[in-house]
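> Here's a sequence, model it:
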Amino acid sequence: MILDQILQQKPAKKKSFSEDKSSEKPIRSVAKAVSWRIIGTLDTLLISYLLTGKVVLAASIASIDFVTKMFLYFFHERLWNKINWGK
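Okay, here's the model as predicted:
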């Protein structure tokens, strides 16, 4: 059923951002990436500390995790913003 709906959708006419309020500005994706990564990094820090018992090692793991996953999330958000399905 869902696949039928996707296949029947006509491609939307390209609009500028000001005309298309369902899309997001890149700065919003950056803000969402940073806020989500803070939450995720605190989780990684806690789990790493519980597993290793070492604050320095846990902080190292969490800092690498913060940077790499923030970039991955940003590009993931921008890609999904281009997909019309479900909008």
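> Please count neighbours and contacts with C-alpha atoms only from this point.
Will do.
> What are the boundaries of the helices in the chain?
With DSSP state H, the ranges of helices along the chain come out as 2-8, 26-52, 55-82.
> other SSEs contacting the longest one?
Identification of packing neighbours for helix 55-82 by 3 or more CA pairs under 8 Å, 6 or more residues apart in numbering; DSSP states H and E yields helix 26-52.
> this one as well, want them side by side:
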Amino acid sequence: METRRRSVLKAVIWNAIGLATMALVGLVATGSMALGGKMAVVNAALGLSMYVVYERIWAGVRWGRIHG
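Coordinates of the predicted model:
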């Protein structure tokens, strides 16, 4: 099992990558850096929240782990 701190750090790093990617996609899709940036921020906030919850749920699942 990993600590909450590790789960959160992983989520923050993953969302930084997603934020940059979504900003680029938003810019290409809309032609506007401002609108693309807003889309990216909303996506990152939702994604971060959901990823932390997802990781914490999986941290408690024993299935598929090798104990040794």
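> re the thing from before, switch the helices of structure 1 over to JSON lines; also include mean neighbour count.
Shown next, in JSON lines, are these (neighbours: other CA atoms under 10 Å):
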{"stretch": "helix 2-8", "mean neighbour count": "9"}
{"stretch": "helix 26-52", "mean neighbour count": "16"}
{"stretch": "helix 55-82", "mean neighbour count": "15"}
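> residue nearest the centroid of structure 1?
By CA atoms, centre = their mean, structure 1 has its centre lying nearest to Tyr73, at 3.2 Å.
> contacting residues for it?
Ala33 (CA atoms under 8 Å, 6 or more residues apart in numbering).
> Can you tell me how far the aligned partner of it in structure 2 is from Lys38 of structure 2?
Alignment note (TM-score structural alignment): Tyr73 of structure 1 maps to Tyr51 of structure 2. Using CA to CA, to the nearest Å, Tyr51 of structure 2 is found at 20 Å from Lys38 of structure 2.
> again, but for Met1 of structure 2
With the distance defined as CA to CA, Met1 of structure 2 ends up 35 Å from Lys38 of structure 2.
> Check Leu27 of structure 2 too.
10 Å.
> Same question for Ala23 of structure 2.
8 Å.
> which ones are touching the residue in structure 1 sticking out farthest from the centre?
Here the centre of structure 1 is the reference, and by CA atoms, centre = their mean the most remote residue is Gly53, at 29.7 Å. Contact analysis of Gly53 of structure 1 by CA under 8 Å, 6+ apart lists nothing.
> Please repeat the previous calculation with a cut-off of 10 Å.
Leu46, Ile47 (CA atoms under 10 Å, 6 or more residues apart in numbering).
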